[in-house]
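**Student:** Sequence isn't available, so here's the structure alone:
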């Protein structure tokens, strides 16, 4: 099963993001994330054997709790860049506790043989994926003018272990376990 950990986005922030993104869904034929999938990834685990699930949950429950913290969603951009985009994202202001959580989750899961992340943690919210043959050119100029747009902020009080499946309309994320950020 395909797993990741992440922080769910507050419904108020999701509504603001959706109101802006809905304008572009018809302009750019991309693989748009449905609003119910909006999250900030803490750690992508990838394919894991089902018999490892309880060990993964146990490891996550032992991760040091950073306490609740504020998460701000602001700005828009592309990875790696607007000229050859693969991902269209909303920015996430990463407070120190979020970075520490990502590092601690990485460390806890490494003991189970799940490879550590080699890249620096770069929190973001994926709005769309750009596949071969698709173009984001229709919205790239408009997005460039919205780099400083603010969608809001919320208090993160928990993170989740998610399962990702392919459904008839794209990825479907299922929350398998909730882990509090406060002891």
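**Tutor:** Noted; the coordinates are in hand. Everything numeric here is computed off the predicted structure, so don't read it as measured data. Residues are numbered from 1 along each chain as shown.
**Student:** use CA for all of it now, contacts and neighbours both
**Tutor:** Noted.
**Student:** quick one: the closest residue to residue 129 other than its chain neighbours and residue 18, what's the gap?
**Tutor:** Nearest non-adjacent residue to residue 129, counting by C-alpha to C-alpha, 6 or more residues apart in numbering: residue 87, 4.6 Å away. To residue 18, residue 87 is 17 Å away according to C-alpha to C-alpha, to the nearest Å.
**Student:** out of the two, which sits in the busier spot?
**Tutor:** residue 87 (23 against 16; other C-alpha atoms under 10 Å).
**Student:** try it against this one:
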């Protein structure tokens, strides 16, 4: 058996509350956008995919050894993947703390690699996914909307290992291990 896993930073409740207050009135504004629920908001550090049961405990142990100082992070600005004209993902960008988050992601991926759990090795771009589209769509106007959200700062002093169970109604995320910085 295996478990679908990823490592992430979860913003504190105060940040999630502010994001929810901003997003909630916009959820029905565009039927092409599927807005992520508050319970899905996180900043991914590494996606591991299906990890065999025998590798989960070594992965947790390896991640517990990831060191680094806590750091400030600011969500500010907007972006789209892969580009605004043909976007599939609308996200809240990271300004302050982007370099530190990138370093943390590299350390998490290296620790996982050392115990035989490879990550997706995708180019890392710090972000918090707000919405997705089923088909590529122009989201330029939504970039301006998300960009109008006031900067939101908080401290990053931990990260988590999460399981992801896919369902027709969407993913179910559960924290299975927490690591303090």
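**Tutor:** It's in. Quick caveat: nothing in here was measured; it's all calculated off a predicted structure.
**Student:** re earlier: tell me how far the equivalent of the residue nearest to residue 129 of structure 1 over in structure 2 lies from residue 100 of structure 2.
**Tutor:** Here residue 87 of structure 1 is matched to residue 89 in structure 2, going by TM-score structural alignment. Using C-alpha to C-alpha, residue 89 of structure 2 is found at 23 Å from residue 100 of structure 2.
**Student:** need the contact list for the aligned partner of residue 72 of structure 2 in structure 1.
**Tutor:** Counting by TM-score structural alignment, residue 72 of structure 2 corresponds to residue 70 in structure 1. Applying C-alpha atoms under 8 Å, 6 or more residues apart in numbering to residue 70 of structure 1 gives the contacts 95, 153, 154, 155, 156.
**Student:** how about the strands of structure 1, start to end?
**Tutor:** 2-8, 31-32, 39-47, 69-79, 87-93, 124-129, 150-156, 158-167, 170-180 (DSSP state E).
**Student:** Out of the ones you listed, the one nearest residue 144 of structure 1 is which?
**Tutor:** strand 69-79 (7.6 Å; C-alpha to C-alpha).
**Student:** and that closest one, which residues are buried?
**Tutor:** 69, 71, 72, 73, 74, 75, 76, 77, 78 (16 or more other C-alpha atoms under 10 Å).
**Student:** ok, now stretch 42-52 of structure 2?
**Tutor:** 42, 43, 44, 45, 46, 47, 48, 49, 51.
**Student:** What lines up with the second one in structure 1?
**Tutor:** If I follow you right, that is residue 43 of structure 2. With TM-score structural alignment as the criterion, residue 43 of structure 2 pairs with residue 40.
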